[in-house]
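>>> With the input below, show me the fold.
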Amino acid sequence: MDNGALAPSGYVELLLAIVAGKETSESDRLALATFLAGDYPGNIAHRAAAYLGDRALIESMLIQAPELRELLASYQRRIEQQGAVSDAEAITFFVEFSNYFDLVDDFSQGRVIVGVTRVKKDSPSDMTIRRSPGSVKGWAMELTVSGHGDYHCLRQDFISSPGDIVLLSPDAFYEHKRHADCEQWDHYWSYFFPDHRLTEWMQWPEVGSGIYKLHLGEQPLAIIKSLFESGFDESLRPRRYLEPLLLNYVENILIRCCDQLSQQEEVAVDSRVAAAMQFMVEHLHQASTIDEIASVAGLSKTQLSILFKKHCGCSVMAWREERRMAHASQLLAQTNEQVQEVALKVGYEDPLYFSRVFSRLVGYSPRQYRKLLKQEK
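Now for the predicted structure:
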């Protein structure tokens, strides 16, 4: 089969054959993965092709996600009735399917990944990536090199422009996608698991719950871009010590970012502010007052408020509210608990007030958010 000549509708049939367990070749799967991931330096098509060939993983997904089985069955019926699907229908199908197949932890298997994603308008990759706290175990780092990314988080929405690098923790709540005003968004990225050495180089300005961002000058951008490029070039040459080599590239990038920060305003979090943060995280369900939190930090209420605003860009209570809503989104995503139970676990006795706060910060009501997640699984 000359998969290079297939139209998008042909790739739908190929994917349905793979999921159905029909025999397909490695070249078939690579052609499909290249169609989905893009054919450009730094894409992850080869890793994705191996992923598509993992029969046990696919069967596990089908068991865990009945909605996915229904999605596949509906397109199979459509093909049988119509003879084929249109290219527009095919792209819609791949966007919907990708929401189920975005299992980054399984994909990485605890390893470092370095790559680039090119999000073109109306392509299979043109989708919203949505994360709630705890949905992944590793950290992500994303450098915009062209176009613009549209990020939504609890504290604010922001647009990532060329030279902006964003650090996303496993505790982050966020959505991101190609900004509607650009035809294409290219961003280099790495997915990794930091040890104690790396964490000291990750004290970036916080722009949202578990989200950190800085802008690179022209020279640091050129250097860091070349480090990403070297990293994904190395990924194509399997070797015994590939993992520590890729982690070394990540370390180098983080150190270069620290150099950039050292020329800007000092952002290291004051230990007393850190103590207040830790106390609030450990007591999210309690109605601790600002005086109690300040006492833990060894500061007056006024001193804590000033320091907190300086280091975090928001008030103490606004920061706690963000963490509460982030944890609530995790509970809504990972449990079947009722909204009122979720509200109590994050410190709200009034479920209606909790729903108003959640809607204001997240953009959806708790029930809408849970329904949205179920539609994507």
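>>> Please make it C-alpha for all contacts and neighbour counts, starting now.
Fine.
>>> ok, the residue nearest the centre of the chain to residue 288 distance?
Per CA atoms, centre = their mean, the C-alpha nearest to the average position across the chain is that of residue 131, at 5.3 Å. For residue 131, the distance to residue 288 (CA to CA, to the nearest Å) stands at 28 Å.
>>> Same question for residue 53.
Relative to residue 288, and taking CA to CA, residue 53 is found at 51 Å.
>>> Quick check on the two: which one has the bigger neighbour count.
residue 53 (18 against 14; other CA atoms under 10 Å).
>>> Which is the succeeding secondary structure element to the biggest helix by length in the chain?
For the chain, the longest helix by residue count, based on DSSP state H, is helix 242-262. Remark: after helix 242-262, the chain's next helix or strand is helix 271-282, criterion DSSP states H and E.
>>> Tell me which other helices or strands the following helix or strand past that following helix touches.
For helix 271-282, the succeeding helix or strand toward the C-terminus, using DSSP H and E, is helix 290-297. When contacts are defined as 3 or more CA pairs under 8 Å, 6 or more residues apart in numbering; DSSP states H and E, helix 290-297 packs onto helix 271-282, helix 301-312.
>>> okay, the angle between the last one and helix 290-297?
Between helix 301-312 and helix 290-297, the angle comes out at 70 degrees (axes from the mean of the first three to the mean of the last three CA atoms, to 10 degrees).
>>> returning to that earlier point: in this structure the residue nearest to the centre of the chain contacts residue 174, no?
Yes - look at residue 131 against residue 174 with CA atoms under 8 Å: they come within range, at 5.5 Å.
>>> now residue 151, what's its secondary structure?
strand (DSSP: H, G, I helix; E, B strand; the rest coil).
>>> Please report the distance of the closest residue in space to it that isn't next to it in sequence from residue 114.
In this structure, residue 151 finds its nearest non-sequential neighbour in residue 176, 4.4 Å apart by CA to CA, 6 or more residues apart in numbering. Distance, residue 176 to residue 114, using CA to CA: 19 Å.
>>> Please generate a structure for the following sequence too, so the two can be compared:
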Amino acid sequence: MAAEFDVNEMVNYSPLMKSFTFNAYLVAGFTPISCGSRLDYYINRPKGMKGYIINLTLKGRGRVKAGDHFLHCEENEMLLFPPGVAHHYGREEHSDCWDHLWIYFLPRPYWLDWLRWDTSDGGIWRMTLQNALAVESMKSLFSEVIHHHSVSDAFSEAMAMNALERIILSCFQSQPVSNRNAVDPRINSLCQFINDHIAEDLKVEQLAKQIFLSPSRVAHLFKSEMNQTIFAWREKQRVIRARSLLQTTHLSVSHIAQAVGYEDPLYFSRIFRHHCGVSPREYKKTFEKMNSF
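As a prediction, this is how the structure comes out:
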């Protein structure tokens, strides 16, 4: 059940009360901005971020640079910033306030098809919640993500990611055009299975049994739907998982290599450099220099 939304309690999860660093799978909070307040300034990240940010306006109006122009986000409107899209936003000057909920996240790979909405402006996806029930449901889901994210226990991250997945699915279900272009559900299921067994040396025959197709058919269908082979896709997911472990743990490179399915750390380092342009050690050092919110 989604958490009850209490805007006063949400202030405890705002930059007024704490600082944020974006060095994990997921970071979430609430930013209440009023005219002349401590938070009344523009965020400016010209190169965007490594992950996505999804934003829900609760009250007032925000002003967001979208390419070569500005857009305004109104109450009950949602924005989705993909990786690398510039962030330049703040309270709209004629609005008394701009209160908004936000979540920064690195998506699970099978979410990617759901993170394309029907309306895009300057690289920023946008949508409006259509009725009071949808608004209350979305606010409660954001609250659930924020609460789970703030707790440090064995299941908190998994619970937060579960609530975030429901946000993403709910938004995608509201996109009639994008829905028509969805990936075959059998391939989504297969992607989930591969990620759940990312360190295992799975064969095409084993994967085919998961979705009751022949090996040749599953190989053809996967490439048709994902524009790459199964094992090229798995390699990218292993690198994504390795990046997360480098960002969030103190594990050695050799331990991380094993955790994502590579017995030889040198081979893993070559694969990682091929995808990221730097070695795993260089990546970790660079990521540690990320600025706080």
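>>> related to what we said a few turns ago, give me the aligned partner of the residue nearest to residue 151 of structure 1 over in structure 2.
Superposed on structure 2 with TM-score structural alignment, residue 176 of structure 1 falls opposite residue 84.
>>> I figured that match hits residue 45, correct?
No - Residue 84 of structure 2 lies out of contact with residue 45 (CA under 8 Å); the separation is 9.4 Å.
>>> what packs against the longest helix of structure 1?
Packed next to helix 242-262 of structure 1, using 3+ CA pairs under 8 Å, 6+ apart, are helix 218-235.
>>> Mind giving me the packing neighbours of the helix it packs on?
With contacts taken as 3+ CA pairs under 8 Å, 6+ apart, helix 218-235 of structure 1 sits against strand 113-120, strand 184-192, helix 242-262.
>>> I'd like to know which elements the shortest one is packed against.
In terms of contact count using 3+ CA pairs under 8 Å, 6+ apart, strand 113-120 of structure 1 is assigned the packing partners strand 184-192, helix 218-235.
>>> in the last one, what's buried?
To tie it back to what came earlier, the one meant is helix 218-235 of structure 1. For helix 218-235 of structure 1, the neighbour count (16 or more other CA atoms under 10 Å) marks 220, 221, 224, 225, 227, 228, 229, 230, 231, 232, 234, 235 as buried.
>>> out of those residues, who's nearest residue 366 of structure 1?
Closest approach to residue 366 of structure 1 among the buried residues of helix 218-235 of structure 1 (CA to CA): residue 228, at 37.9 Å.
>>> I'd guessed the closest one sits against residue 115; true?
Yes - with contact defined as CA under 8 Å, residue 228 of structure 1 counts as touching residue 115 (7.3 Å).
>>> any shared contact partners between the two?
188, 189 (CA atoms under 8 Å, 6 or more residues apart in numbering).
>>> Please enumerate the helices of the stretch 1-150 of structure 1.
8-19, 26-37, 45-52, 55-64, 66-82, 87-101, 104-108 (DSSP state H, counting those that start in this stretch).
>>> what residues does the third one touch?
To tie it back to what came earlier, the one meant is helix 45-52 of structure 1. Helix 45-52 of structure 1 is contacted from outside by 18, 26, 29-30, 32-34, 36-39, 57-58, 107, using CA under 8 Å, 6+ apart.
>>> what do you get if the cut-off is 6 Å, keeping everything else the same?
29, 30, 33, 34, 37 (CA atoms under 6 Å, 6 or more residues apart in numbering).
>>> possible to save these as JSON lines with distance to residue 152 of structure 1?
Written out in JSON lines, the entries for the contacts of helix 45-52 of structure 1 read as follows (distance: CA to CA, whole Å):
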{"residue": "29", "distance to residue 152 of structure 1": "33"}
{"residue": "30", "distance to residue 152 of structure 1": "33"}
{"residue": "33", "distance to residue 152 of structure 1": "28"}
{"residue": "34", "distance to residue 152 of structure 1": "29"}
{"residue": "37", "distance to residue 152 of structure 1": "23"}
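>>> isn't residue 63 of structure 2 right up against residue 87?
No - contact criterion CA atoms under 6 Å: residue 63 of structure 2 and residue 87 do not qualify, at 10.9 Å.
>>> Now do the shared contacts for residue 84 and residue 45 of structure 2.
Counting by CA under 6 Å, 6+ apart, nothing touches both residue 84 of structure 2 and residue 45.
>>> Just confirm residue 159 of structure 2 is within a helix.
Yes - Residue 159 of structure 2: assigned to a helix according to three-state DSSP.
>>> What distance do you get for the spatially closest residue to it that is not a sequence neighbour to residue 64 of structure 2?
In this structure, residue 159 of structure 2 finds its nearest non-sequential neighbour in residue 148, 6.3 Å apart by CA to CA, 6+ apart. The gap separating residue 148 of structure 2 from residue 64 of structure 2 is 28 Å, by CA to CA.
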